[in-house]
Each structure stands twice: as C-alpha cells, then as structure tokens.
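Enquirer: Provided below for reference: sequence and predicted model.
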Amino acid sequence: MATPQENLLDWLRDAHAMEQQAEQMLKAQSKRLEHYPQLKARIDQHIEETLGQQKLIDECLQRLGGEASTMKDLGGKLMAFGQAVGGTLMSDEVIKGAMAGYVFENMEIASYTVLIAAAQAAGDTQTQKACETILPQEVAMAQWLLDHLPQLTEAFLQRSADPDKEAKK
C-alpha cells in the first residue's frame, strides 16, 4: 500500500518525465517547421511554458524530498526522439505532429488534474497550487491546437496540391 504522499511523489516524477518529453517533442517540431509560422510561434510559446512547468515540478519534488526519475526522464526523451524521427518519414508531418500534440496536451491535462486531486488528498497546498498554475497552460495549448487544426489542414492541403511547394513541414 502507498500513502497519498507516496503516490503524489511518484506522479510528480511521472509529470517531470512527461515535461521532459514535451520539451523534446516541441523543440523537434519547432525546428522542422518552415511553412506554418503561426503554428511555429505557438509551439515556441509553449516551449517557454513547458520550461516553466519543469521548474515548478522540480521545486515540488525537491520540497517533498524527492528527485526526478532518471529512467522515467530517459524513457520520455526516447519516446520524443522516436516520434520526431517517425514524423520526418511522413509526407503529412505537420498534420500528424499537430494531432499528436493535441493528444499529448490532453494527456498532460489529465495528469495535472490527477495531481491536483492527489495534492489535495495529501494536504500539499503548494503542489496543488503549482499544478493549478500549469493546468490552464495545457488546456490553452490543447484548445489552440483544436481550434487551428481546420486552418492548418486547409493550409497543408493547398500546399500539398501545389507541385512547387513543400507541404510536409
């Protein structure tokens, strides 16, 4: 059996690894985007948010006497690397990347929702507040992606239909 505090600490380690993965995925995607400036700008903004989120999670881990899991962090980075490499092989890389980003943001939303409830149960108001700071950023990014998927798809389709333009990235 595990106490609420032990579960909270474990889930914070998961969140740390998740944010490491997010950083890698976002940076790889941003670096490759050439023809979709609005998407690139929003991803770059979210990279900065992600770095701030990592700092908040690190502070929570340290305050609770824990530390990040090297194995979980490595696993997250490896998954991000695999996704980046896989994306380069697709002719519709920008669309698949935006869809994957939307799915990932929703996983983050679920994770921070769980962390808020766990922090409440553990009586850890500082972790609760940190996660309540992060959650709206994830919701906003997911909503931005959802709102812009039709426009992004239209831009991709127009570029794809033009033999003189690259649509992929």
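Expert: Here it is on my side, so go on. Numbers count the residues shown, from 1 in each chain.
Enquirer: CA atoms for contacts and neighbours, from now on please.
Expert: Noted.
Enquirer: distance of the most centrally placed residue in the chain from residue 133?
Expert: When Cα atoms, centre = their mean is applied to the chain, the residue found nearest the centroid is residue 22 (3.7 Å). Applying Cα to Cα, to the nearest Å, the value for residue 22 to residue 133 is 17 Å.
Enquirer: please enumerate the strands of this protein.
Expert: In the chain, no strands are defined using DSSP state E.
Enquirer: okay, now residue 163: neighbour count?
Expert: Neighbourhood size, residue 163 [other Cα atoms under 10 Å]: 8.
Enquirer: cool, the one 3 residues further on as well?
Expert: By other Cα under 10 Å, 14 other residues sit near residue 166.
Enquirer: ok, and here's another one to check against it:
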Amino acid sequence: MTTPTDNLLDWLRDAHAMEQQAESMLKAQAERLEHYPTLKARIVKHIEETQGQQRLLVECIERLGGSTSTLKDLAGKLMAFGQAVGGMAMTDEVVKGAMAGYVFENLEIASYTVLIEAAERVGDTATAQACRSIIQEEIAMAEWLKEHLPEVTRAFLERSADPDAEAKR
C-alpha cells in the first residue's frame, strides 16, 4: 500500500527531475539564441527561477525524509539533451523551441497543481506553500510565452524571408 505521503514524496522527486530537465533545455536554448534578444532574456530569467525552484523542491523532499532520485534526474537531463540536439537540425528552431517551452510550462503547471493538492491532503503546509510559489513562476512564464509567440513567429518569418539573415536561432 502506498500512503499519500509516499505519493507526495515520489511526485516531488518527479518535479525535481522535471526542473532539472527544464534547466538543461532552457540553457541549451539560451546558448543558441542569437537574433531574439527579448526571448533570450526571458529564458535567462527563467533559468534563475528554475534553479530556485530546484532548491525549494530539495528542501521539501528532505523535510519529508527523502532524497532526490539520481536516476530520475539523469533521465531528465538525457531527455533535455536529446531535445536540444534535435532542435539544432530544425530550420525553425526558435519557433519550435518557443512552442515546446509553452507546452512544457503547462506540464509544470499541472504537476504543481497536483503537488499542492497532495501536500494539503497530508497536511504539509510548507510544501503546499513552496509549490504555490513555484506555480506562480510557471504560470508567468507560460503567459509570457503565449503573449510573445506571435512576436517570435513574425521575427522568424521576416528573418527567414531575408536571404542575408539567419532565422532559425
């Protein structure tokens, strides 16, 4: 039998691995962006937020007597590496990357929604509050991406139509 606290701890480990994956993907994207300074600046800011989120998650995991999962963290980083390498081959890398970022932010929002409910169910108010803090950053990033996807798309299309400009990143 698995207790609600066991599930919470497992989901916190999943979230930690997810944030490590996010950090790897965001860093790879930021390093490659050359012609989209607004997008790059927002990604760099979110990398810092993501690192803070990882620290909060470790505190929650340790408070429950657990530790992070090296295997899950490694799997997340490998997935991020594969996505970064795959993106390099796309001629529309910046657009696909922004779209993937928006989807990933919404996955994170769903994850933290579950974590908040689970933490409240077991009476772990500190974890619930940490996840409420994190979800606000994820919502803000998702909203930013949604608002800026048209701008990124327009800039890509303009650069793509110019034979003297590189558009993909």
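Expert: In hand now; what should we look at? Since this is a predicted model, take the numbers as computed values, not measurements.
Enquirer: separation between the residue nearest to the centre of the first structure and residue 73 of the first structure?
Expert: For residue 22 of the first structure, the distance to residue 73 of the first structure equals 11 Å [Cα to Cα].
Enquirer: kindly report the same for residue 91 of the first structure.
Expert: 30 Å.
Enquirer: looking only at neighbour counts, state which of these two leads.
Expert: Per other Cα under 10 Å, whichever of residue 91 of the first structure and residue 73 has more neighbours is residue 73, with 19 against 14.
Enquirer: tell me how far that one lies from residue 17 of the first structure.
Expert: 4 Å.
Enquirer: can you check residue 57 of the first structure too?
Expert: From residue 57 of the first structure to residue 17 of the first structure the distance is 10 Å (Cα to Cα).
Enquirer: and if you look at residue 114 of the first structure?
Expert: Plainly put, residue 114 of the first structure is 16 Å away from residue 17 of the first structure if you go by Cα to Cα.
Enquirer: those two: who's more crowded?
Expert: Taking other Cα under 10 Å, residue 114 of the first structure and residue 17 do not tie; residue 17 has more neighbours (23 against 15).
Enquirer: could you pull up the residues touching residue 49 of the second structure?
Expert: Residue 49 of the second structure is in contact with residue 137, counting by Cα atoms under 8 Å, 6 or more residues apart in numbering.
Enquirer: show me which residues of stretch 152-169 of the second structure are buried.
Expert: Across stretch 152-169 of the second structure, burial judged by 16 or more other Cα atoms under 10 Å covers 152, 153, 155, 156, 159, 160, 167, 168, 169.
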